[in-house]
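*Asks:* Here is a sequence together with a model predicted from it:
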Amino acid sequence: MSTASTPAEVWRPHVTVACVVADGGRFLMVEEEVNGRPAWNQPAGHLEDGESLAAAALRETLEETGWTVQLQHLIGVHQWRSTEHGDAVVRFSFAARALSHDPQRALDTDIRRAVWLTRTEIAALGERLRSPTILQSIDLWLGGQRLPLEVLSHLPGGGKP
């Protein structure tokens, strides 16, 4: 228990977002460089201060792939401990529909390329997948899990809790 004069250390996980963007039997993936090694992920990244989860998912997908997408559903919320840095991660996975692509757009500096792969090709990447939540979110989507985006809310501003 903390007192007003000595604030307690508060544990905070990394909050991330990711998009499962499907086109027929293929999914949008990015090859990125992580700690000097290639790794594969869905378009994904960290929530920024003041940003809604939905806005973060749209921004990260555009920055990493050049694709503008429309969010359709929340697939799930995944909690795990990263083997990359050892910290806890809470990931919000969205289903999105591809709208348009800008092939001239510069991608984030750590992104090598964005490609469309089948679920089988993604599974074959094995240890090169950045997170176990990649296949988990694809499989949930393939299994029909769809949560309405309205389950999320964003209350901008600096009000008191």
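*Replies:* On my side now, so go ahead.

*Asks:* Going by C-alpha atoms from here, please, whenever you check contacts or count neighbours.
*Replies:* Noted.

*Asks:* Now do the lengthiest helix in the chain: which elements does it pack against?
*Replies:* For the chain, the longest helix by residue count, based on DSSP state H, is helix 53-65. The contact analysis (3 or more Cα pairs under 8 Å, 6 or more residues apart in numbering; DSSP states H and E) places helix 53-65 against strand 14-23, strand 44-46, strand 67-81, strand 111-118.

*Asks:* what do you get if the cut-off is 10 Å, keeping everything else the same?
*Replies:* strand 14-23, strand 26-34, strand 44-46, strand 67-81, strand 88-101, strand 111-118 (3 or more Cα pairs under 10 Å, 6 or more residues apart in numbering; DSSP states H and E).

*Asks:* this is the other structure I want to compare:
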Amino acid sequence: MRWTPHATVACIVEREGRFLLVEEMANGERVYNQPAGHLEEGETFIDAARREALEETGWIVEPEALLGLYTYYAPANGVTYHRFCFVARAIREVPNAKLDDGIIAAHWLTRDEIETLKPRLRSKLVTDCIDDYLRGTRYPLDVIQETA
């Protein structure tokens, strides 16, 4: 059997000191995560980030920078995830947007509020990515080379 990592995207969206997080059901538990999900066949990383944010939060966002590439092994399912995490700007909320199955709600939370949720975060990448963002980590989007 060949080992295959899962390619995912996520967005750090900050507005007035609050971060956009998703409350969702995963493996039968209520957890919190950045808007994130799997890259679909034929999709660019940036387009996937836009799509996942909209599908999970009802917000249209625009990626402005690459925060980083993260690798996470999930003990719960034995899967290794390669996450392309973007810094994105909130454009606007779509009224009555239909959210993906399993999504409970979108929340704007401060870093301190997120810290209190630590036992219920989907993975340690939630705080790792926010902390990298707060440290000022940014890479230009053109560091990603994608061919159509």
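*Replies:* Ah, there it is. Bear in mind the structure is a predicted one, so any value in this text is a computation, not a measurement.

*Asks:* TM-score them against each other, please.
*Replies:* In this superposition the chains share a TM-score of 0.96, using TM-score structural alignment, normalised by the length of structure 2; 148 aligned residues with a Cα RMSD of 0.9 Å.

*Asks:* what's the longest helix of structure 1 aligned against in structure 2?
*Replies:* The counterpart of helix 53-65 of structure 1 in structure 2, using TM-score structural alignment, spans residues 45-57.

*Asks:* Next, the mean deviation of that stretch compared to structure 1.
*Replies:* On superposition with structure 1, the mean distance recorded for stretch 45-57 of structure 2 (mean Cα distance after the TM-score superposition for structure 1) is 0.4 Å.

*Asks:* So Ala56 of structure 1 is in contact with Val69, correct?
*Replies:* No. The criterion here is Cα atoms under 10 Å, and Ala56 of structure 1 misses it with Val69 at 12.0 Å.

*Asks:* list the residues that contact both of these two?
*Replies:* Residues within reach of Ala56 of structure 1 and of Val69 at once, by Cα atoms under 10 Å, 6 or more residues apart in numbering, are Leu62.

*Asks:* Of all residues in structure 1, which one is nearest the centre?
*Replies:* Nearest to the geometric centre of structure 1 sits Ala18, at 1.7 Å (Cα atoms, centre = their mean).

*Asks:* Tell me the counterpart of it in structure 2.
*Replies:* So Ala18 of structure 1 corresponds to Ala10, using TM-score structural alignment.

*Asks:* pretty sure its match is touching Val61, no?
*Replies:* No. Using Cα under 10 Å, Ala10 of structure 2 is not in contact with Val61; the gap is 11.5 Å.
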